[in-house]
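In: can't give you the sequence, but here's the structure:
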């Protein structure tokens, strides 16, 4: 239950002064539905009225606060024209401008000959300063009514600044004193205020420096948010570890057969990752491990050897991929190796129906099957395993924390989960998105992978590219031609691909094939089959080929409008070539009017093939939400904190959360109870359910 002291903060925003039904919708759109959401909506600007410029010193566009004498009133001569009031000081004169005013109100507020302090935005009109509808007007003896410092907030259409300021002011009156959850030594070292003072100071800046992320009040609140995120993920990790698992230790006899059949020796990174996985599987707790590997680093082999460990111990394993194409490719890669070891493996996708599906389900339920490969159809209720001990999930960022837990529940007693991602993930994102997992990295390429020659050319040279392509085809090569992302829409992207397909087909005839996201799975498979077998020599595609496609004979990758793709995506696409013995080339075709960021992306692609460096650069250029696509990534949306620019704070929160949970896993000490309040404050209620007494 949420602590009672927080109830006023979780009241609806409409309970604040000035928020009626119409405003409520706008406030919710801007900040969220509750009072607390307004506390996290920090000011972006500051109006300072302590200075008193003279009329002659005013600047266009600036907010000025001046002491002036009221002069002549000039009412509007006809409807639609403004009402003007002349004002002056010893340095010059200017006008106040009002549209559709009440004349009696202006006569009372601005009596001729009186002195007033006025504040508002200065606009120059025909070279002369004027002020339209001043924000504040006070008599000299009422100066205390003028807010000398006023925070301004980001807005949404239809919501006036004054309404937000009034609502925030009402929210600040409800901010309670809470028991401190931060370590006192850390607070002193960083000179952070208490939580309540931090909120008040963040909303009442005294200078522009107070608006910066590194201002003590703001940094304190960002650290609180990071800590709540890391604690929540840590509690999920602890829960996973508490759930009884199986102690799985194979004898290595199946593994030995597969390793002998491999055309290359395992890399050091693969051996280290396997060692980590074996340790996890041998422990009585459940495994939840992330296997990060760059393009072509041999993740699938590591996953197979992990699954064989389960099979050797008398259990089953499953591998789940995000798309049918990828599931089929995994199956195609694993099946011959499983045959070498005498292992029974099957493929289950949404397309399998009737008798065939029933047979696969029966085999899984009766232990006839050792390994089952599939798409998310493996999640479906009718899929039951006899003894599922290990689930391998490929392309992690499509699956959030909840699905990880759901999958691990499939095997009854508790299934170990190994998640693979071919997108190297920068450390800051690893912490925020995968903090519930242990991490192994494959940062070496298997021997024999040749570097890909990456070149960049303007789109105007398209004819030269086609000529070079003809030469490559005559030499026996196959070519990928990836069409531009028009917008994140299968329909529009498919149209662009169809146009390029028609163009190339006009030159190269039937050897050109087309694949895009709007095709039916069976059509996609048929096209891929033609390309894999060499019947089709050029594959025109949208980004559906981004992951997992493996055709060693394809040695040329052309990416049209490369400037529209993210770095990680370009790196993934380039990883489709360079898989065979022949030298490979990647051509990045770009529009001549390249923006700065796009130019940087293309430069980095030419400089390096190191996926981990590329991921760090991508994060720097694009930001976390875009990098993994926040909507699909299960990435937390931070309200105050920023995982990129404050990565040092995030790392400190990660360390602190680990230490807290080692000493007080149920959050039962005095600090632990205060930390529960922190979790509720940042709406990490889900995590509190994982506490025995929560």
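Out: Happy to help now that I have it. What you are looking at is a predicted structure, and each value in this text was computed from that prediction instead of being measured. Residues are numbered from 1 along each chain as shown.

In: Please make it C-alpha for all contacts and neighbour counts, starting now.
Out: Will do.

In: quick one, strands of the stretch 151-300 of the chain?
Out: Assignment of strands within the stretch 151-300 of the chain using DSSP state E, counting those that start in this stretch yields the ranges 288-293.

In: One more: the stretch 501-650 of the chain?
Out: 512-515, 538-541, 554-559, 584-590.

In: Export the ones you listed as a markdown table, with columns for mean neighbour count and distance to residue 323.
Out: Output for the strands of the stretch 501-650 of the chain, formatted as a markdown table (neighbours: other C-alpha atoms under 10 Å; distance: least, C-alpha to C-alpha, whole Å):
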| stretch | mean neighbour count | distance to residue 323 |
| --- | --- | --- |
| strand 512-515 | 23 | 14 |
| strand 538-541 | 26 | 16 |
| strand 554-559 | 26 | 21 |
| strand 584-590 | 22 | 25 |
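
In: ok, second structure coming up, stack it against the first:
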């Protein structure tokens, strides 16, 4: 989503009947009121709710339950029996800390007695936090839910969900019966309190919610209204399908998931319509420069590369702006495709700007392009933050006066002082690391340049539709011939010597290796290996070979020197952080070691693995895990062993970690959906996207959809991927 589109949504000029406008304004005023207007919420409770970002009545309405408990059948202690799931109500007879001999852990137990037959007992066990036993009072009524198992002759629950209702005489148990929503808690806010607040809000305010989704679309997909859906999640009907409810597939869930996707897709559709409708540059097909480029290449394009270049050429020849994403696996040749696209603009007398997130990557690109563009007469310049003032001035002068220039840079290109004489194409490498406003600020430096975006690793289709939903997408789905699979193996510290023997065997043959750490210096907060801590040990492990460090704290000149010496073979082992994740291309390097591999995402591990295997020789990726302590870690690392396919790995990574963590939440640009989950809800995303794009095509100014206009405007301040 570009800045222009966001600004457009923010500044939508509502031209409609005064009565409708006043109605929307009045409703919005009511829903924007402080939670202090909710019955039972005083100043102290309002402060506690604020810690959960619940400040207004609207916030409370959209604070949905994280799960539910089925208390339609509430068992007394005397009625308890073996079950995968049950809810038991009883009175605390005693609570006490315990030590477990076998595991040597400490926990606590709670003994419940039956309300009418106190000699009937039931045990609750926790294998941690023994201090919690002191917070439980004898005589209080509790409801425990979970699996009922047998321990010896006794029935018990281990780590149940437990709700303390209070003293028996003060509790109306009917309030805690039925299907009960369970909310995320914070200190000072307990289930019975927040449940009471949410019940009050849903019953008194949900009906005020205006539904931005047009009735026609709701009926088409058989969805309830927004107010019905919100109320249903807070106050579920006793006859609801239990499986659908707990799996997030109830009609209410479907309506809210569709709504989240629909609103976001509307903004993408508006953005795309704004952008592609602008008259663009109709570039002629290049002849001379493409011929020279082909002669300078040391390889031939794959069929997939040729297909994508043709797609780009057709888009650049069209008399409207190109807005295209190119993605492919590590090593698929995206950079060479970008070079071919650049020559289309350069031969026509236009300038090209290529942005990358790091100076290491900028240097890598400019070196490649200068080699490929030999004898073309094209200027290849760079602009980064580490350059001297005189160097910068010379570059700025060239950009302002020379045509057929290609500039490579980091965020320095965004600066206001950078002026282009004739910018025709913008290429963005690793685009998701740039905010959308930065992207827009570069595009605004010219009348209507074409835009080409490249991603470092494959992005799952579901995520591409959200993050890049306003772009056309080209996929390079083929690797160059002769690429050998990279042998990937997971090791723990107990097998470290076995791994080192394999690495030393490659070094003796004259090959080179990377060792990647998550940290530069040792951290008191994180139990992770660091470069500084491990360097003395590595010097002993690789005695006889030259080692050097490469990380973000080094001066740019020092980084360039180290990379160049590694490329020349003067350094055998490069000890680095993930600064080498992209941009370092040394064909003689055949070993990648990743320390604390369990702390990296699959896509990042795959990207690191892609630094080796570029020279045609046998290559290795060794993933050193400090532990394999969870099923998620095992699944992630074993996936690296099983497949070299970045597209498959990206789907697994997205499913395991979610969109924000997949790309890095702060910089990802992906919206934070409340209920929608990718890739699980991909079908709903496709439906909502199709509906939104069709609606915006028919009614671009939303003159016939006032409620939708109002909601997009209201959400602008907090609902945008920047």
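Out: Received, thanks. Owing to the predicted nature of the structure, the values given are computational and were not obtained by experimental measurement.

In: JSON lines for the strands of the stretch 501-650 of the first structure, including distance to residue 129 of the first structure?
Out: JSON lines is the format used below for these (distance: least, C-alpha to C-alpha, whole Å):
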{"stretch": "strand 512-515", "distance to residue 129 of the first structure": "62"}
{"stretch": "strand 538-541", "distance to residue 129 of the first structure": "59"}
{"stretch": "strand 554-559", "distance to residue 129 of the first structure": "54"}
{"stretch": "strand 584-590", "distance to residue 129 of the first structure": "48"}
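
In: Of all the ones you listed, which one is nearest residue 350 of the first structure?
Out: strand 512-515 (19.7 Å; C-alpha to C-alpha).

In: Show me what the closest one is in contact with.
Out: 497-498, 501, 504-505, 524, 527, 531, 536-542, 544 (C-alpha atoms under 8 Å, 6 or more residues apart in numbering).

In: ok, for the most centrally placed residue in the first structure, nearest residue in space, not its chain neighbours?
Out: Central residue of the first structure (C-alpha atoms, centre = their mean): residue 625, 2.7 Å from the mean position. Leaving aside its chain neighbours, residue 625 of the first structure sits nearest to residue 635 (7.3 Å; criterion: C-alpha to C-alpha, 6 or more residues apart in numbering).

In: And that neighbour, what's its match in the second structure?
Out: Residue 635 of the first structure maps onto residue 670 in the second structure, with residues paired by TM-score structural alignment.

In: So its match is in contact with residue 466, correct?
Out: Yes. With contact defined as C-alpha atoms under 8 Å, residue 670 of the second structure reaches residue 466; the gap is 6.9 Å.

In: Could you name the helices and strands sitting against the top strand by length along the second structure?
Out: What stands out as the longest strand in the second structure, according to DSSP state E, is strand 83-100. Applying 3 or more C-alpha pairs under 8 Å, 6 or more residues apart in numbering; DSSP states H and E, we find strand 83-100 of the second structure packed against strand 67-71, strand 74-76, strand 105-113, strand 140-151.

In: For residue 443 of the second structure, find the nearest of those.
Out: Residue 443 of the second structure lies closest to strand 67-71 among those, at 44.7 Å (C-alpha to C-alpha).

In: Now render the helices and strands packed on strand 83-100 of the second structure as JSON lines, adding distance to residue 304 of the second structure.
Out: Below are these laid out as JSON lines (distance: least, C-alpha to C-alpha, whole Å):
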{"stretch": "strand 67-71", "distance to residue 304 of the second structure": "46"}
{"stretch": "strand 74-76", "distance to residue 304 of the second structure": "61"}
{"stretch": "strand 105-113", "distance to residue 304 of the second structure": "57"}
{"stretch": "strand 140-151", "distance to residue 304 of the second structure": "53"}
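
In: Residue 428 of the second structure: which of those strands is closest?
Out: Closest to residue 428 of the second structure of those, according to C-alpha to C-alpha: strand 67-71, at 41.4 Å.

In: List the buried residues in that closest one.
Out: Across strand 67-71 of the second structure, burial judged by 16 or more other C-alpha atoms under 10 Å covers 68, 69, 70, 71.

In: For the residue nearest to the first one when sequence neighbours are not counted, grab the count of nearby residues.
Out: What that stands for is residue 68 of the second structure. Sequence neighbours aside, residue 181 is the residue nearest to residue 68 of the second structure in space, at 4.5 Å (criterion: C-alpha to C-alpha, 6+ apart). Burial of residue 181 of the second structure is recorded as 23 neighbouring residues (other C-alpha atoms under 10 Å).

In: Residue 181 of the second structure -> the first structure?
Out: In the first structure, residue 181 of the second structure lines up with residue 151, judged by TM-score structural alignment.

In: still on that earlier bit, buried ones in the longest strand of the second structure?
Out: Buried, per 16+ other C-alpha under 10 Å, within strand 83-100 of the second structure: 86-98.

In: Make TSV out of those and add distance to residue 18 of the second structure.
Out: Putting the buried residues of strand 83-100 of the second structure into TSV (distance: C-alpha to C-alpha, whole Å) gives the following:
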residue	distance to residue 18 of the second structure
86	55
87	53
88	56
89	55
90	58
91	59
92	60
93	64
94	65
95	63
96	66
97	66
98	68
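
In: Closest one to residue 458 of the second structure out of those residues, please.
Out: Taking C-alpha to C-alpha as the measure, residue 458 of the second structure sits nearest to residue 86 out of the buried residues of strand 83-100 of the second structure, at 43.8 Å.

In: Check the gap between the closest one and residue 270 of the second structure for me.
Out: 49 Å (C-alpha to C-alpha, to the nearest Å).

In: What of residue 418 of the second structure?
Out: As judged by C-alpha to C-alpha, residue 418 of the second structure and residue 270 of the second structure stand 29 Å apart.

In: now do residue 660 of the second structure
Out: Note on residue 660 of the second structure: its distance to residue 270 of the second structure, by C-alpha to C-alpha, is 24 Å.

In: buried stuff in stretch 408-427 of the second structure?
Out: Within stretch 408-427 of the second structure, the residues scored as buried using 16+ other C-alpha under 10 Å are 408-414, 418-427.

In: From what I see, residue 440 of the second structure and residue 6 are in contact.
Out: No. Using C-alpha under 8 Å, residue 440 of the second structure is not in contact with residue 6, being 10.9 Å away.

In: Name the residue in these two with the higher neighbour count.
Out: Counting neighbours by other C-alpha under 10 Å for residue 440 of the second structure and for residue 6 shows that residue 6 has the greater number, 23 against 16.

In: Setting aside sequence neighbours, what's the nearest residue to that one?
Out: Among residues not flanking residue 6 of the second structure along the chain, residue 716 sits closest, at 6.9 Å (C-alpha to C-alpha, 6+ apart).

In: Can you get me a residue count around whatever residue of the second structure lines up with residue 134 of the first structure?
Out: Matched by TM-score structural alignment, residue 134 of the first structure corresponds to residue 166 in the second structure. With neighbours defined by other C-alpha under 10 Å, the count for residue 166 of the second structure comes to 16.
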